[in-house]
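Peer 1: Here you go, sequence then predicted model.
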Amino acid sequence: MSLVMPSAQARTGSAGQRPTTPDDARRHELAAFLRSRRERLAPEQVGLPMTGRRRTPGLRREEVAQLAAVGVTWYTWLEQGRDIQVSTQVLDAVARALLLDPSERAHLFTLAGTDDPAPVRDCPSVTPSVRMLLERLAPFPALVLNSRYDVLAYNAQYTGFVGDLDRLAPEDRNLMWMAFTPSHFREVLIDYRTERLGIVARFRAAMADHSSDPTRKALVARLLRASPEFAELWQRHDVMRPGNGVKRFQVPGVGLLRCEYTNFWLSPQLGTRMITYTPLDDETRALMDRLPTRAQ
């Protein structure tokens, strides 16, 4: 396991200084996330003996470092948001030491700005019955989406709208990301400029229920770096509730599809929903049979 030494400026800087750049903000979120995960654990949960009364909740930093087999100084710098680069081996060890669940582990690697060498792709919201229903909806495109706009599951017909999602990195399988960066989804969605207004407004409204969720903050920070258009819309503070509506797609080799989309909530508390696209007219119904498909 290895870490890259921080610069002299980073070593002498104040750990409590407010983030001034997107990278500073990401490190600040990483530090806060690690502290919150450490403080929720009791020593007996990780096989450590109780050693009298503790002044602070949870594990001590040196205990996490011991469990992860990394230096105390290194782990302290990580929790202080220092400008250091952490190897995937260290992140993996820290994730195991803190007993992170799959979502927390994925978030840890996202905030650290590196790929998880052993990502967990299963989602508890997508049960075998949900996957079966997605397949049975053919030839109508359908997907499962969470309130963060991550695509959790989909049927083969939906790939006609978004392309081959298997070719994308897991963190890029997000409709917000695809709407504001070059993608097949943006190419075929005719009214994508208008649709982006709604997707940003609905995402901001959903954040009110998840204001402390660092994964959403990390996504916003990533989009702010990648898209001036997103930054402009984000500053408007528009909000909108999720709803049903109509979308138009111009799919190469198929034609113009006018679709009505409908939300079916699978987990209202978490905002997970299945969205189906049904034809708005007979012409679209006939064209749906011609949608290119790529199996998951």
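Peer 2: Happy to help now that I have it.

Peer 1: rest of the way, CA atoms for contacts and neighbours
Peer 2: Noted.

Peer 1: Show me where this structure has its strands.
Peer 2: 3-4, 85-86, 142-145, 151-154, 245-251, 255-267, 272-279 (DSSP state E).

Peer 1: quick one: buried residues of the fifth one?
Peer 2: By neighbour count on 16 or more other CA atoms under 10 Å, the buried set for strand 245-251 is K247, R248, F249, Q250, V251.

Peer 1: ok, which stretches of the stretch 101-250 of the chain are helices?
Peer 2: 102-112, 128-136, 159-162, 175-180, 184-188, 192-207, 214-226, 228-234 (DSSP state H, counting those that start in this stretch).

Peer 1: between the strands of the chain, which one is nearest to A208?
Peer 2: strand 272-279 (15.7 Å; CA to CA).

Peer 1: That closest one - contacts with which helices or strands?
Peer 2: strand 142-145, strand 255-267, helix 282-288 (3 or more CA pairs under 8 Å, 6 or more residues apart in numbering; DSSP states H and E).

Peer 1: Now do it and strand 255-267, the angle between them.
Peer 2: If you take axes from the mean of the first three to the mean of the last three CA atoms, to 10 degrees, strand 272-279 sits at 150 degrees to strand 255-267.

Peer 1: ok, residues contacting strand 272-279?
Peer 2: Applying CA atoms under 8 Å, 6 or more residues apart in numbering, the contact partners of strand 272-279 are 125, 140-147, 257-267, 285, 288.

Peer 1: Pull the number of nearby residues for the closest residue to R131 other than its chain neighbours.
Peer 2: The shortest distance from R131 to any non-neighbouring residue, by CA to CA, 6 or more residues apart in numbering, is to A153 (7.4 Å). Residues lying near A153 (other CA atoms under 10 Å) number 19.

Peer 1: which residues touch P139?
Peer 2: Q157, M288, D289.

Peer 1: Just send those back as TSV, with neighbour count and distance to Q9 too.
Peer 2: Below are the contacts of P139 laid out as TSV (neighbours: other CA atoms under 10 Å; distance: CA to CA, whole Å):
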residue	neighbour count	distance to Q9
Q157	27	52
M288	23	58
D289	13	60
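
Peer 1: next up, a second structure to put side by side with the first:
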Amino acid sequence: MDRAELACVLKAARARIAPEEVGLVAGPRRRVAGLRREEVAQLSGLSVDYVVRLEQGRAPRPSIQVLTALTRVLRLDRDGRDQVFRLAGSAPPLAGRVEMSVRPSVLRLLQRMTDLPALVLSAKGDVLVQNPMACALIGDLTSWPEGRRNLFWQRFLGAGETRVALTAEEIEPAEQQAVGSLRTALSRYPDDPELRELIDDLIAGSPRFQGLWRTGNVTTWRSTHKTIDHPDFGVLVLDCDTLLLPDTDQSMIVYSAAAGTREASALDMMRVTGTERMTAR
């Protein structure tokens, strides 16, 4: 691990990112170019102290999960990401593994979508990034603990922290789609250890998943309607479209509503309120 060079690369990458690129307001009193260390820590789910020590060349060797989170927040392209991995003493992600980095061009596209909630998922259902509207609508899913930022894990093993509300008729198709999507991912990435670990955890921890897994069905994400139980705006039924990013096998999920509907009015209000709660808990 080349701590000094890693520190230099991380600081330079942080300085290149304008706050507006990641949904933050710069403000008139900002004294640093790019992002603050506190903002990098918040966006990557790390402690401020750890980010400081990384940039000072005093941190222990970061894990693969930490490197993946940092390179995503710093919007590094594949070459930049691989450089950070090597400087940290880790092998860059291999071909044939599920891609966990989001291309800078996709991040720019996501950030420009200020009117609609959108998020990007990996091939195995990890929540990689959300725009501010998605945080306002469904909550900040990237705040889930590391290793649990996965829609399939949350569906079968989570504690019901999601705002997505399924009717009795929707539960079984949603579960079948989740299992089928993981089977599709396994057929494409049979050597990915994190995918294998996720599937093993689901089989061991969820009898429902285990039963569905044995059926052998394969499927992919499809556009549909989603019901969101929002704490301020109540039950919202939204169109939910899946846009495929074929070169990385990632999916962009976009929520929308027809003009003139109650749901469209709620989305208009969320653009103003953001994640701020309008009612007391």
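Peer 2: That came through, no problem. Computed from a prediction, not measured in an experiment: that's the story for all the values here.

Peer 1: Comparing the helices and strands packed on strand 272-279 of the first structure, which comes out most buried?
Peer 2: strand 142-145 (a mean of 24; mean count of other CA atoms under 10 Å).

Peer 1: Where does it end up in the second structure?
Peer 2: Strand 142-145 of the first structure corresponds to residues 118-121 in the second structure, going by TM-score structural alignment.

Peer 1: Could you do stretch 66-79 of the first structure as well?
Peer 2: Using TM-score structural alignment, stretch 66-79 of the first structure finds no match anywhere in the second structure.

Peer 1: next one: that stretch to chain centre, how far?
Peer 2: 26 Å (CA atoms, centre = their mean, to the nearest Å).

Peer 1: go on, stretch 213-227 of the second structure?
Peer 2: Distance, centroid of stretch 213-227 of the second structure to centroid of chain: 19 Å (CA atoms, centre = their mean).

Peer 1: Where in the first structure does that stretch fall?
Peer 2: Against the first structure, stretch 213-227 of the second structure falls on residues 234-248 (TM-score structural alignment).

Peer 1: Mind listing what's buried along the matching stretch?
Peer 2: W234, V239, P242, K247, R248.

Peer 1: For N174 of the first structure, grab the count of nearby residues.
Peer 2: The burial count for N174 of the first structure: 20, using other CA under 10 Å.

Peer 1: Please give me every residue in contact with it.
Peer 2: R148, Y149, D150, V151.

Peer 1: Try it again at 6 Å.
Peer 2: Y149, D150, V151 (CA atoms under 6 Å, 6 or more residues apart in numbering).

Peer 1: Spatially nearest residue to the last one (excluding sequence neighbours)?
Peer 2: Nearest residue to V151 of the first structure, sequence neighbours excluded (CA to CA, 6+ apart): L145, at 4.9 Å.

Peer 1: who's in contact with the one you found?
Peer 2: V151, L152, T272, R273.

Peer 1: 7 Å instead?
Peer 2: By CA atoms under 7 Å, 6 or more residues apart in numbering, the contact list for L145 of the first structure reads V151, L152, T272, R273, M274.

Peer 1: Tell me how many other residues surround the first one.
Peer 2: The tally of other residues near V151 of the first structure (other CA under 10 Å) stands at 18.

Peer 1: mind checking how far it is from R35 of the first structure?
Peer 2: Distance, V151 of the first structure to R35 of the first structure, using CA to CA, to the nearest Å: 29 Å.

Peer 1: what's the distance between R14 of the second structure and L6 of the second structure?
Peer 2: 12 Å.

Peer 1: Sorry, wrong one. I was asking about E170 of the second structure.
Peer 2: E170 of the second structure is 48 Å from L6 of the second structure, by CA to CA.

Peer 1: which of those two has more neighbours?
Peer 2: Between E170 of the second structure and L6, counted using other CA under 10 Å, the more crowded position is L6 (22 against 11).

Peer 1: tell me the SS of the more buried one?
Peer 2: At L6 of the second structure the chain is in helix, as set by DSSP: H, G, I helix; E, B strand; the rest coil.

Peer 1: Let me see the contact set for it.
Peer 2: V84, L87, A88.

Peer 1: The same query, at a cut-off of 10 Å, please.
Peer 2: Each residue near L6 of the second structure by CA atoms under 10 Å, 6 or more residues apart in numbering is listed here: A12, L54, E55, Q56, G57, Q83, V84, F85, R86, L87, A88, G89.

Peer 1: Could you dump the buried residues of strand 245-251 of the first structure into a markdown table with distance to A218 of the first structure added?
Peer 2: Converted to a markdown table, these look like this (distance: CA to CA, whole Å):
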| residue | distance to A218 of the first structure |
| --- | --- |
| K247 | 28 |
| R248 | 30 |
| F249 | 30 |
| Q250 | 32 |
| V251 | 32 |
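
Peer 1: Leaving out the residues flanking it, which one is nearest to W213 of the second structure?
Peer 2: V179 (6.3 Å).

Peer 1: right, and the one you found touches L212 too?
Peer 2: Yes: using CA atoms under 10 Å, V179 of the second structure is in contact with L212, at 6.8 Å.

Peer 1: coming back round to it: which among the contacts of L6 of the second structure count as buried?
Peer 2: For the contacts of L6 of the second structure, buried by 16+ other CA under 10 Å: L54, E55, G57, Q83, V84, F85, L87, A88, G89.

Peer 1: Can you give me the separation between the fourth one and R53 of the second structure?
Peer 2: Translated: Q83 of the second structure. 19 Å.

Peer 1: What of the fifth one?
Peer 2: V84 of the second structure sits 16 Å away from R53 of the second structure, taking CA to CA as the criterion.

Peer 1: try the last one
Peer 2: When CA to CA is applied, the distance between G89 of the second structure and R53 of the second structure equals 16 Å.
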